[in-house]
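Student: build me a model:
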Amino acid sequence: MSSATVVIGNFDGVHPGHREVLAEAKRRQPGLPLIVVTFWPHPVSVLRPEVGPMLLTSLEARIELLTAAGADRVEVIDFTPEFATWSPSDFVERVLLPLDPAVVVVGENFRFGHRAAGNVGTLRELAAGRFEVEGLALVRFGDEETCSTRIREALATGDVAHAAEHLGRPFCFRGVVTHGDRRGRTLGYPTANLPVPDKLACPADGVYAGWVTRRDGLDAHGEALPSGEPAPRWPAAISVGTNPTFDGLSRRVESYVLDRDDLELYDAPISVEFTARIRGQVRFTDIDELIDKMAEDVQECHRLLGVDPRR
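Tutor: Sure, this is the predicted structure:
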């Protein structure tokens, strides 16, 4: 008897279309473990690095999201130039059959093998008598198909609301808080700073309202949380960009937790959720003008997030 249900895909972002593939796989064989096969790095980044996509999540986050969506095991395939030369038959024999699948579930646009020669029909032919194959239609939002490319396009224009519609949740950027210029504290708005890696997607430069969550089991001051207590999640004003007013060069996500100047977040892993865009990035020539604008941004964040200012 076959021992697993297998789903295959890049699963960048783990959006509703991806989650539906996993849900359908569970419905097909509820008594079997669900194995997700994914690829890292992104195939296009290997085959055509000059046009490789900005990824919506790190590999760690992708695995966490896939597990939360129902995966019992995530099998990460190292996508190398050599792997890219495998034929569709090689892929089935060397990747799928060792997993002993009863059924393999993929999106209807699934392609595999050298030069993407294989499709769902090819997979069915190669699977004949060994496992079943199910190809699922893509999930749609309004009149658009949900896909990772749509989400990247929305983020590139700063439309985090539209990105959230296609993701089924707010876009989330993760990282470890680094020591910055400490300029925010001197201006009255201390920030938790995350560098933006070159190949990781992030909303367009600008100011946003959102939420910050600490992810290491500690509280605002670095003390262990009581057992069972959820991670702290704070409303925040978020700036994305290079800080042009001060001639910054490196792109960062800088989060000011509303009405708090007591947080100890250096070297802490955090996640930053983007809820709404407030404005684009501006280069100010006058520091007082910058401070006045920051105060307006913070006030707007309170309104958008439904948070009353502390008095």
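Student: for the rest of this, base every contact and every neighbour count on C-alpha atoms.
Tutor: Fine.
Student: number of nearby residues for residue 23?
Tutor: 17 (other C-alpha atoms under 10 Å).
Student: actually residue 22, sorry about that
Tutor: When neighbours are counted by other C-alpha under 10 Å, residue 22 comes out with 26.
Student: and the next helix or strand past whichever strand or helix holds it?
Tutor: Using DSSP states H and E, residue 22 maps to helix 16-28. Using DSSP H and E, the helix or strand that follows helix 16-28 in sequence is strand 34-40.
Student: in the helix holding residue 22, what counts as buried?
Tutor: For helix 16-28, the neighbour count (16 or more other C-alpha atoms under 10 Å) marks 16, 17, 18, 19, 20, 21, 22, 23, 24, 25, 26, 28 as buried.
Student: TSV for those, including distance to residue 157?
Tutor: Converted to TSV, the buried residues of helix 16-28 look like this (distance: C-alpha to C-alpha, whole Å):
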residue	distance to residue 157
16	21
17	22
18	23
19	25
20	27
21	28
22	30
23	31
24	33
25	34
26	36
28	39
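Student: name the nearest of these relative to residue 254.
Tutor: Nearest to residue 254 among these: residue 16, at 28.4 Å, using C-alpha to C-alpha.
Student: ok, now which ones touch the closest one?
Tutor: Residues near residue 16 by C-alpha atoms under 8 Å, 6 or more residues apart in numbering: 139, 146, 166, 167, 168.
Student: those residues in helices, which ones?
Tutor: Taking DSSP state H, the ones among the contacts of residue 16 that sit in helices are 166, 167.
Student: can you list the contacts of residue 16 in a markdown table and add distance to residue 76?
Tutor: Shown next, in a markdown table, are those (distance: C-alpha to C-alpha, whole Å):
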| residue | distance to residue 76 |
| --- | --- |
| 139 | 24 |
| 146 | 23 |
| 166 | 24 |
| 167 | 22 |
| 168 | 24 |
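Student: here's the other one to compare against:
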Amino acid sequence: MEIWRSLSEVPGDQKAVVTIGNFDGMHNGHKKVVATCVDRGRRLGVDAVAVTFDPHPIQVHYPEANLQLISPLQDRLDAMAACGLDATLVAHYDASVYTLSPEEFVVEFLVERLGAVEVVVGEDFHFGQGNSGTVDTLRELGRLYQFDVVMVTDIESPEGRRWSSSWVRELLAASDVGGAARVLGRLHRIRGTVEHGYKRGRQLGFPTANLQSDIEGVIPGDGVYAGWLVRSVTGTQSAEFLPAAISVGTNPQFDGKVRTVEAHVLGRADLNLYGEKVAVMFVSLIREMQAFDSLDDLLAQMDEDLRRTAFVLGVGVSGRVDPDSVTAS
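Tutor: Predicted structure coming up:
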């Protein structure tokens, strides 16, 4: 999939079926819209192209909301590419975009640059200055500028709820990473750079990769999770998936104040991850975060956490590692 970072990078001589949206998280509802765009492009013999925005409009218009994207932009683009799109335009969302009237947006983006012969959108699609444009507006402009409009009706879960980014956020806040994965259609993951911590875990036989200051993606609610730590294989486009017990929270056992994500790779004492950009994928909640009456009680629970994590992930059970064998410095 080609990625264009500005209108000037778009060739401007193609014909395309185009879909437009923020696609935050690229959940099942988004996938239905994008898949329809791809299918229509193949049927018409033209490119299937998406337009998305960075930063998210809410981050621009309502910075006080402190909106954290469900997934980093690169993960969003990877998920869009997996749907079969030929290209995606990542439009920088600023005044040059949000001050355009609906007609100006259609002309500048869809007609003159992308050569839209058809536009695929969801039921709740709005566009143009003040979100004044609707699907009906788009249809009227389509008749004027000679492109068709396909509206994809909202798809619902078996419970009858519409798939949405808001639902994903609710589930993650409630530590229901399994539920979030069902709405997303894949495991939820975050990214960040491994930093030095207090090294308490190492001293107890549970060395961890600590993420804190530059985390991208919505962090689930506090708790201990089974999941995967994913690191890039140097010099390749491959990735290494390492089974991990993941702690999210402020470490109440030691009166911690800063919320961190700490991933202990099962049975490994030979990893030196400091400074690496890694991903953490969440599979299932093992237990809620809590403080224990004694260090022995904490260690007993952590041993159980490792057993349950291994069972959930389908890997061999590993116990604590020898603190003296930890190679990271």
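Student: can you give me the TM-score here?
Tutor: Once superposed, the chains reach a TM-score of 0.90 (TM-score structural alignment, normalised by the length of structure 1), with 302 aligned residues with a C-alpha RMSD of 2.1 Å.
Student: hang on, the earlier thing: could the contacts of residue 16 of structure 1 go into CSV alongside neighbour count and distance to residue 83 of structure 1?
Tutor: Putting the contacts of residue 16 of structure 1 into CSV (neighbours: other C-alpha atoms under 10 Å; distance: C-alpha to C-alpha, whole Å) gives the following:
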residue, neighbour count, distance to residue 83 of structure 1
139, 19, 29
146, 22, 28
166, 27, 31
167, 22, 30
168, 16, 32
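Student: okay, the helix holding residue 22 of structure 1 sits on what stretch of structure 2?
Tutor: Taken onto structure 2 by TM-score structural alignment, helix 16-28 of structure 1 occupies residues 28-40 there.
Student: the matching stretch vs structure 1, mean deviation?
Tutor: On superposition with structure 1, the mean distance recorded for stretch 28-40 of structure 2 (mean C-alpha distance after the TM-score superposition for structure 1) is 1.4 Å.
Student: now the spatially most central residue of structure 2, nearest residue through space, not along the chain?
Tutor: Nearest to the geometric centre of structure 2 sits residue 71, at 1.9 Å (C-alpha atoms, centre = their mean). The shortest distance from residue 71 of structure 2 to any non-neighbouring residue, by C-alpha to C-alpha, 6 or more residues apart in numbering, is to residue 217 (4.5 Å).
Student: thought the one you found was touching residue 172?
Tutor: No - if you go by C-alpha atoms under 8 Å, residue 217 of structure 2 and residue 172 don't touch, sitting 10.8 Å apart.
Student: let me know the secondary structure of residue 212 of structure 1.
Tutor: Here residue 212 of structure 1 is recorded as strand under DSSP: H, G, I helix; E, B strand; the rest coil.
Student: how near is whatever residue of structure 2 lines up with it to residue 259 of structure 2?
Tutor: In structure 2, the residue matched to residue 212 of structure 1 (TM-score structural alignment) is residue 229. Separation of residue 229 of structure 2 from residue 259 of structure 2 (C-alpha to C-alpha, to the nearest Å): 18 Å.
Student: who's more crowded, the two?
Tutor: Higher neighbour count among residue 229 of structure 2 and residue 259: residue 229, with 23 against 15, using other C-alpha under 10 Å.
Student: in which helix or strand would I find the residue lying closest to residue 298 of structure 1 once chain neighbours are set aside?
Tutor: Nearest-residue entry for residue 298 of structure 1: residue 237, 6.0 Å, with adjacent residues in sequence omitted and distances by C-alpha to C-alpha, 6+ apart. Following DSSP H and E, one finds residue 237 of structure 1 within strand 233-241.
Student: what is that strand packed up against?
Tutor: Judged by 3 or more C-alpha pairs under 8 Å, 6 or more residues apart in numbering; DSSP states H and E, the packing partners of strand 233-241 of structure 1 are strand 206-214, strand 252-257, helix 287-305.
Student: those: which one's closest to residue 246 of structure 1?
Tutor: Evaluated over these, closeness to residue 246 of structure 1 peaks at helix 287-305, with 9.8 Å, by C-alpha to C-alpha.
Student: please name every helix or strand in contact with the closest one.
Tutor: Going by 3+ C-alpha pairs under 8 Å, 6+ apart, helix 287-305 of structure 1 lies up against strand 206-214, strand 233-241, strand 269-280.
Student: hang on, the earlier thing: map the residue nearest to the centre of structure 2 across to structure 1 for me.
Tutor: Taking TM-score structural alignment, residue 71 of structure 2 has residue 57 as its aligned residue in structure 1.
Student: identify the residues contacting that match.
Tutor: By C-alpha under 8 Å, 6+ apart, the contact list for residue 57 of structure 1 reads 12, 13, 173, 200, 201.
Student: just confirm it is within a helix.
Tutor: No - going by three-state DSSP, the assignment for residue 57 of structure 1 is coil, not a helix.
Student: roughly how far does the match of residue 212 of structure 1 sit from residue 83 of structure 2?
Tutor: From residue 229 of structure 2 over to residue 83 of structure 2 (counting by C-alpha to C-alpha), the distance is 25 Å.
Student: hang on, the earlier thing: and the helices and strands packed on helix 287-305 of structure 1: which comes nearest residue 97 of structure 1?
Tutor: Closest among those, once you apply C-alpha to C-alpha, is strand 269-280, at 37.4 Å.
Student: could you pull out the strands for the stretch 51-200 of structure 2?
Tutor: Secondary structure of the stretch 51-200 of structure 2 (DSSP state E, counting those that start in this stretch): strands located at 87-92, 116-122, 148-152, 188-193.
Student: any chance of the ones you listed in a markdown table, with distance to residue 51 of structure 2 and mean neighbour count too?
Tutor: As requested, the strands of the stretch 51-200 of structure 2 are exported to a markdown table (distance: least, C-alpha to C-alpha, whole Å; neighbours: other C-alpha atoms under 10 Å):
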| stretch | distance to residue 51 of structure 2 | mean neighbour count |
| --- | --- | --- |
| strand 87-92 | 5 | 20 |
| strand 116-122 | 11 | 23 |
| strand 148-152 | 15 | 19 |
| strand 188-193 | 23 | 23 |
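Student: many thanks, we can stop here.
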